[in-house]
Every structure is written in C-alpha cells, then in structure tokens.
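Undergrad: got a sequence here, can you model it:
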Amino acid sequence: MMKMKTITVAFIASALAASSAAADGSKLDKKAILKQHDLTQANKALVLKAYQELFGDHDLTALDRYWTANYIQHNPTMTDGRDSVRQLLEKMGITHWPKQKVEFKRVIAEGDLVMTEVVQPKTDATPETAIVDMFRVENGKIAEHWDVIQAVPADAVNKRSMY
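TA: Next up is the predicted model:
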C-alpha cells in the first residue's frame, strides 16, 4: 500500500515538474491538482473503511458513521436513505454472518467518486458473485450509490476470471 502511494505522489510530482503550462497555454494550478489528489485519496480511504465495516465486519452502526441520512440509491430494488440499507441488511440477517475481510479486486477513485469491485463468496444458497459499486462522497460521507451485481457462472464459455 505504501509503495502505491509513493508511486502516485511521485507520478504527480513529475507530471507537475514536466509541464508548467496546460495544453491551452494557461498555467497549471499545482495546489489545486494536489488538493484534488488529496480529496480523492481521502474519499477512497473512507469508502474502503466503510465497506469493510459494513459488509465485512457486519457493523450496522457504520451506516451512521459513513452514510448520509438522505443517501441516494440507484439500485432499482431499494429506496433512498441509509435506513433502507439497514432494513435490508437486518432482514438478510447480516449481523449473524461470520466476519470476513472484504476482497477488493479493484478500486478506482477520482474526486468525489470511488468505484470498487468485490467478490461475494459462494454460500449454500448463493453462487459466487462479482459486485461493482460506485459511491459518491460528499462532505466526508457516502451520499450516493450505484451497483452492478453478477453471479459468476459455473459453466463460463471462456476460462478467464471475471476479476
């Protein structure tokens, strides 16, 4: 993790040093670029922590810490608001599931948007599932969410992993 952060910071620093003007001839605002980078990293860390606490540790109080009360939900099977998430997870019995370390396959972040790809392990009742979530962060809390959920087929036509 530290190596990735070092590489990211080094890349930004070299990009800033290599060019003192934007393509349109205007001056680059180095402080704005670094501020945007810092915001992106903070939002990424927030989403990863929130995701682990809610979906790995099964701590429903994470909703109060990391989600806005009027959180906007784009999943068509759910309504808006963090209480909708809480009610669904309670109905599913998540607090009785064994804790697990969330396996993040990919994390992409830019500004206020953070996208994750995770694996939901196979259970007796469900197949292994690939889940891609996109979160919008506002004022240090998750304010909006989109997702795509796909079961991993047992008889895939090609042998490449979905991850």
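Undergrad: okay, CA-based contacts and neighbour counts for the rest of this
TA: Will do.
Undergrad: which other residues reach the longest helix belonging to the chain?
TA: What stands out as the longest helix in the chain, according to DSSP state H, is helix 30-51. Applying Cα atoms under 8 Å, 6 or more residues apart in numbering, the external contacts of helix 30-51 come out as 16, 62-63, 66, 102, 109-114, 135, 137, 140-142.
Undergrad: let's see this one next, to set against the first:
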Amino acid sequence: METNNNSRKEKAVDFLKLVASGSVREGFAQYISDDFTHHNPFFKGDAESIMLAMEENAEQNPDKVFNVKLALEEGDHVAVHSHVKQNAEDLGAAVVHIFRFEGDVVVELWDLGQAVPAESLNKNGMF
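TA: Okay, the predicted model is just below:
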C-alpha cells in the first residue's frame, strides 16, 4: 500500500477526490486499510461492497461535482464537509465523511448526507 507524507486531512480529501472523479480503485489502493470497515447502513460493512457501490455511482454519474467546504483533523480522526452533486444541474447534498486512521491508512469511515432543497426557509443556505 502506497503512502506519502501528507497530513491525514490531506489524505482524506485526496481519497474523496479520487473516488468522486471515478478513480475508485486507485483511492482504495492508496488510502484504505486491509482491515477497513464502514458504517453506511445501505451496504455491507466491508471495503469491497462500498468500493463496488462507489464504482457504480461513478459510472452512472461521470460528471460528478465534488467541492470540499471544510476539513478538520483531530488525532486519528478527520471530518470532511463537502457539497456533492451528481452533475452540474443537480442541487446535490451536503455530505460529511468521518475517517479514522491508523498510521497512514483509513481503517473506519462514516458518512452522513442531507439533500439540498430547491427552496429553503433558512436565508443562510446550507453552505
């Protein structure tokens, strides 16, 4: 497994950019541990199932737009808040990915999302 000297925050953001751009296997090879688990309730908790789902999504949405709004690092945890759109016209969703690292690799992942509504009572917007 290839590693580099970037911060964990930079590694998490790079992983997300790779998978959003369709380079899913590259992202997994570079940043995901062999002992990886995740907590998305719609897929089994292993690396293979989430990787295949990410590949399928990338194939279905080749024009995905991924913009990081904030990334925070504390100890072995990184949180990345982003705006993900399946294409340029899509309103998208606010998504938070929480990573737990061991050394240079991700061993655990949580993801939370909230769709961007067409109209909002909140004048501040979601971002």
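Undergrad: grab the nearest non-local neighbour of Ala151 of the first structure.
TA: Among residues not flanking Ala151 of the first structure along the chain, Thr129 sits closest, at 4.2 Å (Cα to Cα, 6 or more residues apart in numbering).
Undergrad: aligned to the one you found, what sits in the second structure?
TA: When the second structure is aligned by TM-score structural alignment, Thr129 of the first structure is paired with Ala93.
Undergrad: for Lys49 of the first structure, same thing?
TA: Taking TM-score structural alignment for the superposition, Lys49 of the first structure sits opposite Asp14 in the second structure.
Undergrad: before we move on, what about Pro153 of the first structure?
TA: For Pro153 of the first structure, the residue aligned by TM-score structural alignment is Pro117.
Undergrad: where do the strands sit along the first structure?
TA: Listed in chain order, the strands found in the first structure under DSSP state E are 67-73, 104-110, 113-120, 129-138, 141-151.
Undergrad: mind putting the ones you listed into JSON lines with mean neighbour count and distance to Phe11 of the first structure?
TA: Formatted as JSON lines, the strands of the first structure follow (neighbours: other Cα atoms under 10 Å; distance: least, Cα to Cα, whole Å):
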{"stretch": "strand 67-73", "mean neighbour count": "19", "distance to Phe11 of the first structure": "32"}
{"stretch": "strand 104-110", "mean neighbour count": "15", "distance to Phe11 of the first structure": "15"}
{"stretch": "strand 113-120", "mean neighbour count": "20", "distance to Phe11 of the first structure": "20"}
{"stretch": "strand 129-138", "mean neighbour count": "19", "distance to Phe11 of the first structure": "25"}
{"stretch": "strand 141-151", "mean neighbour count": "18", "distance to Phe11 of the first structure": "28"}
